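J.: Test case, fold it:
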Amino acid sequence: MVLASGAGTRVGAGVNKVYLPLSGRRLLAWSIEAFGHAPGIGTLVLVTRPQDAGLAAEVLDAYRGAVPVEIVHGGATRQASELQALRHLAGRISGGVIDTVLLHDAARPLIGTELITAVLSAARAYGGAVPGLVAEDVVAVTEDGARLEGKAPGGIVRVQTPQGFRARPLLAAYEQAELEGFLGTDTASCMEKFSSLPVRWVPGSEENFKITYPHDLVVAERLLTGRA
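T.: Reported below is the predicted structural model:
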């Protein structure tokens, strides 16, 4: 599931940032292609906004992946968009056709197939998996903001996407969250509240960063040029 239904206003563009140009393609196209060529992926859902229909069609016209892409329109929040997509897949989830779901931010265009495979494998093995990087730049401070000597407590991880979970518990957790009006910070937070599945940390990638500000596009362009 590739989430592309946000606005991305902080990047300062007049268009949804996932459709900005990046190394000869729309930014979104890089994520779509990565999942479309990743082993073990059988269904690919693109969550979009209705007003971006023309841009989404342009991306999919150029798509050359092996996995068919289905389009779902998102909701008012990230969680609502995820629920819309899960409901779209509900029949196949309940029938056992889809056993695991990965949810990825389209604004992370440099995702690699190796990380996709690692998250999928861990999610199938343990129930849930999230990629992340150890936060070595975090410091400890006092209540009034003064920095304490020494490092902050260990075990702090900067979480990335895709986040992966077994499909049936994921759908059930999101439906329960909708009933109770709970809005989580990400997929894992919703699962931690409404599911007993363990969530396993998988080492992420430095390149798998999120495009948030204009300079992020410059960095992504340089990294893609280096790959070529």
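
J.: Only C-alpha atoms from now on, for both contacts and neighbour counts.
T.: OK.

J.: isn't residue 100 right next to residue 124, touching?
T.: Yes: Residue 100 lies in contact with residue 124 (CA atoms under 8 Å); the separation is 6.6 Å.

J.: what touches both of those two?
T.: Common neighbours of residue 100 and residue 124, counting by CA atoms under 8 Å, 6 or more residues apart in numbering, are 165, 166.

J.: Compare neighbour counts for those two and give me the winner.
T.: The neighbour comparison of residue 100 against residue 124 (other CA atoms under 10 Å) goes to residue 100, with 21 against 17.

J.: any idea how far residue 3 is from residue 112?
T.: 16 Å (CA to CA, to the nearest Å).

J.: Show me which of those two is the more surrounded one.
T.: Between residue 112 and residue 3, counting by other CA under 10 Å, residue 3 is the more crowded of the two (25 against 18).

J.: So what's the residue count around residue 221?
T.: 17.

J.: residues in contact with it?
T.: With CA under 8 Å, 6+ apart, residue 221 has these contacts: 22, 23.

J.: Please compute how far the host helix or strand of it lies from its chain's middle.
T.: Assigned by DSSP states H and E, residue 221 belongs to helix 214-227. Taking CA atoms, centre = their mean, to the nearest Å, the mean C-alpha location of helix 214-227 is offset from the chain mean by 19 Å.

J.: let's see this one next to it:
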Amino acid sequence: MIYAQILAGGKGTRMGNVPMPKQFLALADKPILIHTIEKFCLEPRFDAILVVCPADWLSHTQDLITKYVTDSRVKVVAGGSERNATLMKGIRYLQETFGRHADDVVVTHDAVRPFVTQRIISENIDAVLQHPAVDTVVPAIDTIVQGEADAISAIPVRSSMYQGQTPQSFNVKALVDAYATLTDEQKASLSDSCKICLLAGQPVTMVRGENLNFKITTPYDLRVASALIEKRA
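T.: As a prediction, this is how the structure comes out:
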């Protein structure tokens, strides 16, 4: 089966003094989360579209989906304490609800990347049906500088540097098996779900992203997103 999992479990601390997690903030006429869900509802190959949100906002999320979304494939569950715990909790729900199959795949996406395109989603599905893990990336435009304690320690060759986006897509069994092999120390170091597969020795295939597929993280990002929506309207 082919699943989508929209990760809406973040608190949005970098958004500043706002009354709710950033995924629930308004973007034009509806919440950011709803814009993102609607993009995934356009893909007919998904058997289920799972939204994983903070436990304290479960009822609010369900109310929003009832108000704005008519697609019966969309389900809501509470997430975990951090990103990868949320991802695994969503996978457990999918397996308990729909069963376990060796060829199950899941396309995971940040709830606050509402400008994801149908091309990116479709190519993630195509790639993950052939490979255990897929990452959406764009080539780095600026030089990437690595440093610690205010000193540069390395400047990698830019031509081999990419910026990671989402979706990130996985064969479910391969991801669960990889996560089970990690030590607690390795799990604590995870800042990215594809790193689960890399640490377990699994290959990760790349799909081309888009610069407009950016993550709404700060008030500036929200202003840019609002301007883009207004221009399209």
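
J.: tell me which strands and helices the longest helix belonging to structure 2 is in contact with?
T.: For structure 2, the longest helix by residue count, based on DSSP state H, is helix 83-98. Here helix 83-98 of structure 2 touches strand 2-7, strand 48-53, strand 74-78, going by 3 or more CA pairs under 8 Å, 6 or more residues apart in numbering; DSSP states H and E.

J.: Show me what counts as buried in that helix.
T.: Within helix 83-98 of structure 2, the residues that qualify as buried are 83, 84, 86, 87, 88, 89, 90, 91, 94, counting by 16 or more other CA atoms under 10 Å.

J.: of those, closest to residue 199 of structure 2?
T.: The closest of the buried residues of helix 83-98 of structure 2 to residue 199 of structure 2 turns out to be residue 84 (CA to CA; 14.1 Å).

J.: what do we get in structure 1 for that closest one?
T.: Aligned counterpart of residue 84 of structure 2 in structure 1: residue 79 (TM-score structural alignment).

J.: repeat for residue 228 of structure 2
T.: Aligned partner of residue 228 of structure 2 by TM-score structural alignment: residue 223.

J.: same question, residue 218 of structure 2
T.: By TM-score structural alignment, residue 218 of structure 2 lines up with residue 213.

J.: and what of residue 105 of structure 2?
T.: For residue 105 of structure 2, the residue aligned by TM-score structural alignment is residue 100.

J.: can you tell me which residues contact its match?
T.: Residue 100 of structure 1 neighbours (CA under 8 Å, 6+ apart): 120, 123, 124, 164, 165, 166, 167.

J.: if you set the cut-off to 10 Å instead, what comes out?
T.: 41, 93, 120-121, 123-124, 127-128, 164-170 (CA atoms under 10 Å, 6 or more residues apart in numbering).

J.: what about residue 216 of structure 2, how many neighbours?
T.: 24.

J.: same check, this time on residue 14 of structure 1
T.: 10.

J.: Roughly how far does it sit from residue 67 of structure 1?
T.: 31 Å.

J.: which residue lines up with residue 116 of structure 1 in structure 2?
T.: Per TM-score structural alignment, residue 116 of structure 1 is aligned with residue 121.

J.: Please look at residue 85 of structure 1 and residue 72 and confirm they touch.
T.: Yes: between residue 85 of structure 1 and residue 72 there is a contact under CA atoms under 10 Å: 6.1 Å.

J.: where do the contact lists of these two overlap?
T.: 1, 3, 45, 46, 47.

J.: Spell out for me the PyMOL command that would select the buried members of those residues.
T.: Buried residues among these (16+ other CA under 10 Å), as a PyMOL selection:
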select buried, resi 1+3+45+46+47
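
J.: could the shared contacts of residue 85 and residue 72 of structure 1 go into CSV alongside distance to residue 189 of structure 1?
T.: Below are these laid out as CSV (distance: CA to CA, whole Å):
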residue, distance to residue 189 of structure 1
1, 18
3, 17
45, 22
46, 22
47, 20
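
J.: Excluding chain neighbours, give the residue nearest to the match of residue 228 of structure 2 in space.
T.: Excluding the flanking residues, the one nearest residue 223 of structure 1 by CA to CA, 6 or more residues apart in numbering is residue 207, at 7.9 Å.

J.: just residue 7 of structure 1 next, same as before
T.: Closest to residue 7 of structure 1 by CA to CA, 6+ apart is residue 16, at 4.9 Å.

J.: quick one: what's aligned to that neighbour in structure 2?
T.: By TM-score structural alignment, residue 16 of structure 1 lines up with residue 21.

J.: okay, now its match: neighbour count?
T.: With other CA under 10 Å as criterion, residue 21 of structure 2 counts 17.

J.: Make sure it is actually in contact with residue 12.
T.: Yes: the criterion here is CA under 10 Å, and residue 21 of structure 2 meets it with residue 12 at 5.2 Å.

J.: Contact partners for the match of residue 16 of structure 1?
T.: 8, 9, 10, 11, 12, 13, 15, 53, 54, 57.

J.: ditto for residue 166 of structure 2
T.: 107-111, 113, 116, 120-121, 124, 134-137, 193, 207, 209, 213-215.

J.: how about residue 74 of structure 2, what's its match in structure 1?
T.: Using TM-score structural alignment, residue 74 of structure 2 pairs with residue 69 in structure 1.

J.: Okay, the nearest residue to its match once chain neighbours are set aside and residue 64 of structure 1: tell me how far apart.
T.: Spatial nearest neighbour of residue 69 of structure 1, chain neighbours left out: residue 44 (4.8 Å); criterion: CA to CA, 6+ apart. Relative to residue 64 of structure 1, residue 44 of structure 1 is positioned 13 Å away (CA to CA).

J.: try residue 195 of structure 1
T.: 36 Å.

J.: Which one's more surrounded, those two?
T.: Neighbour totals were compared for residue 195 of structure 1 and residue 64, and residue 195 leads with 17 against 13 (other CA under 10 Å).

J.: Can you tell me the number of residues neighbouring the closest residue to the more buried one other than its chain neighbours?
T.: Excluding its sequence neighbours, the residue lying closest to residue 195 of structure 1 (CA to CA, 6+ apart) is residue 173, at 6.2 Å. Using other CA under 10 Å, residue 173 of structure 1 is surrounded by 21 other residues.
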